[in-house]
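[1] Could you look at this predicted model? Sequence included:
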Amino acid sequence: MERRQWIAPDGSGRLSVTRDGREVQPSGVFATGGLAAPFITVTEVEAVGAELRAWNPRGLPAVAVKAFGQVWKLQVVPPALQHGLVLHLAGFSGLFAGSLRDRPGVVAVGYIDEVRHHRQMLVFDARTGGLTSTEDAALEGSTLPVPIPSTFSETEWVDSGYCSTTTGSP
């Protein structure tokens, strides 16, 4: 499945979701509030941290990793916001970082949930620091009905940017 989205800070925009080359639901044009999303419009490091702490009041590393990916899914992330997001994430203990053998040129940051036997990873372009994908995997001991280990959710960014219409590409 491929998803393309154009979302304005007022929650208006367009979704194009395709499966096997055909547009499927929830594709469409949405009026103000129809695609409501918690945009982060501040870029100062302290203000970004404050917004993210509101999303994660218990300060859980798993929620921090998930929130990081959500911000990238919902909006274009300019360098100043990216800086604040990364610094906020760096404040959590229990995260791991490293390179991926099967993907040269990337760096991964992740968290292993020992209770749910689940790994969350954020994969970054080592050159630009931009998020290229998120991945959720079931590990040994997981109760998910999938082979172990197994990736059960992955999002990859092909393109991200600003455009003046909901019909163009960045």
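    Looks like it arrived, so ask away. Residues are numbered from 1 along each chain as shown.

[2] C-alpha only now, for contacts and for neighbours.
    Noted.

[3] Now do the buried residues in the helix or strand hosting R4.
    Element membership for R4, per DSSP states H and E: strand 2-7. The neighbour-count check on strand 2-7 (16 or more other Cα atoms under 10 Å) flags 4-7 as buried.

[4] now stretch 84-101
    84-85, 88-89, 95.

[5] what residues does that stretch touch?
    43-46, 48-49, 52, 61, 64-65, 68, 106-112 (Cα atoms under 8 Å, 6 or more residues apart in numbering).

[6] now the strands: where do they sit in the chain?
    2-7, 13-19, 22-30, 95-100, 103-113, 118-125, 131-138, 150-156 (DSSP state E).

[7] Looking at those, spot the one closest to L74.
    strand 2-7 (7.4 Å; Cα to Cα).

[8] adding another structure so you can compare the two:
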Amino acid sequence: MAPTPRLNPGDTAPDFTLDDTDGKPVTLSDLRGQKVIVYAYPAAMTPGCTTQACDFRDSLQSLAAAGYTVLGISPDSPAKLAKFVAKEGLTFPLLSDPDKSMLQAWGAYGEKQSYGRTVTGVIRSTFVVDEEGRIEIAQYAVKASGHVARLRRELGV
């Protein structure tokens, strides 16, 4: 597999329309004028992804107060995402990218290291998109635990 191109600060965020847990489409460009945190994660209801989602849930009030909207994206089906939302009491949209087209366009799908092996999959990544739709922060291969706290410090939230 060819290396996945990565986004950098200043790049235009590739637009996407993905279904949420209710099957309703969410389009990134519809959120212009807002600051958006987009995070990509491998699979709902796994330990690391649950830790990360719950950290965003627990930080949502302060992020929203600072003007940030949070979107989580994985290849999971809307039905699986709905179960994840219900089980963990998540209060922000989770979006489904089953064909991984958004994840690939954002450089969040490709070769990665997992337990010392090279595998192909979702690269846990976080992006901050500014009000004009440009990448402000692009972080790849982030750790599930502690990442949201570091991001909040970086954003001054």
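    Here it is on my side, so go on. Here the structure is a predicted model, which is why all the values come from computation and not from measurement.

[9] TM-score for these two?
    TM-score for the superposed chains, counting by TM-score structural alignment, normalised by the length of structure 2: 0.28, backed by 76 aligned residues with a Cα RMSD of 5.0 Å.

[10] on that earlier part again, export the buried residues of stretch 84-101 of structure 1 to JSON lines and tack on distance to S133 of structure 1?
    Output for those, formatted as JSON lines (distance: Cα to Cα, whole Å):
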{"residue": "G84", "distance to S133 of structure 1": "19"}
{"residue": "L85", "distance to S133 of structure 1": "15"}
{"residue": "H88", "distance to S133 of structure 1": "19"}
{"residue": "L89", "distance to S133 of structure 1": "16"}
{"residue": "L95", "distance to S133 of structure 1": "17"}
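
[11] which of these lies closest to V29 of structure 1?
    Once Cα to Cα is applied, the member of the buried residues of stretch 84-101 of structure 1 that ends up nearest V29 of structure 1 is L85, at 29.6 Å.

[12] The lengthiest helix in structure 2 - contacts with which helices or strands?
    The residue-count maximum for a helix in structure 2 (DSSP state H) belongs to helix 47-65. Counting by 3 or more Cα pairs under 8 Å, 6 or more residues apart in numbering; DSSP states H and E, the packing neighbours recorded for helix 47-65 of structure 2 are strand 68-74, helix 147-155.

[13] Please point out which parts of the shortest one sit buried.
    Residues of strand 68-74 of structure 2 classed as buried by neighbour count (16+ other Cα under 10 Å): 68-74.

[14] could those go into a markdown table alongside distance to A82 of structure 2?
    Formatted as a markdown table, the buried residues of strand 68-74 of structure 2 follow (distance: Cα to Cα, whole Å):
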| residue | distance to A82 of structure 2 |
| --- | --- |
| Y68 | 22 |
| T69 | 19 |
| V70 | 16 |
| L71 | 14 |
| G72 | 12 |
| I73 | 13 |
| S74 | 12 |
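
[15] for structure 2, what spans make up the helices?
    According to DSSP H, the helices that structure 2 contains are 47-65, 78-88, 101-105, 147-155.

[16] report the angle between the axes of the second one and helix 47-65?
    Yep, that's helix 78-88 of structure 2 we're talking about. Orientation of helix 78-88 of structure 2 against helix 47-65 (axes from the mean of the first three to the mean of the last three Cα atoms, to 10 degrees) gives an angle of 80 degrees.

[17] returning to that earlier point: how about the helices of structure 2, which one is nearest S114 of structure 2?
    Ranking the helices of structure 2 by proximity to S114 of structure 2 (Cα to Cα) places helix 47-65 first, at 12.9 Å.

[18] still on that earlier bit, possible to save the strands of structure 1 as CSV with distance to K73 of structure 1?
    CSV is the format used below for those (distance: least, Cα to Cα, whole Å):
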stretch, distance to K73 of structure 1
strand 2-7, 9
strand 13-19, 13
strand 22-30, 16
strand 95-100, 21
strand 103-113, 17
strand 118-125, 12
strand 131-138, 10
strand 150-156, 9
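
[19] ok, and which of the helices of structure 2 has the densest surroundings?
    helix 101-105 (a mean of 19; mean count of other Cα atoms under 10 Å).

[20] And S59 of structure 2, how close does it get to Q52 of structure 2?
    11 Å (Cα to Cα, to the nearest Å).

[21] Residues in contact with both of the two, list them for me.
    V148.

[22] Isn't L63 of structure 2 up against T69?
    Yes. Between L63 of structure 2 and T69 there is a contact under Cα atoms under 8 Å: 7.4 Å.

[23] and the gap between D125 of structure 1 and R19 of structure 1?
    Counting by Cα to Cα - D125 of structure 1 and R19 of structure 1 are separated by 27 Å.

[24] can you check A138 of structure 1 too?
    In terms of Cα to Cα, A138 of structure 1 sits 25 Å off from R19 of structure 1.
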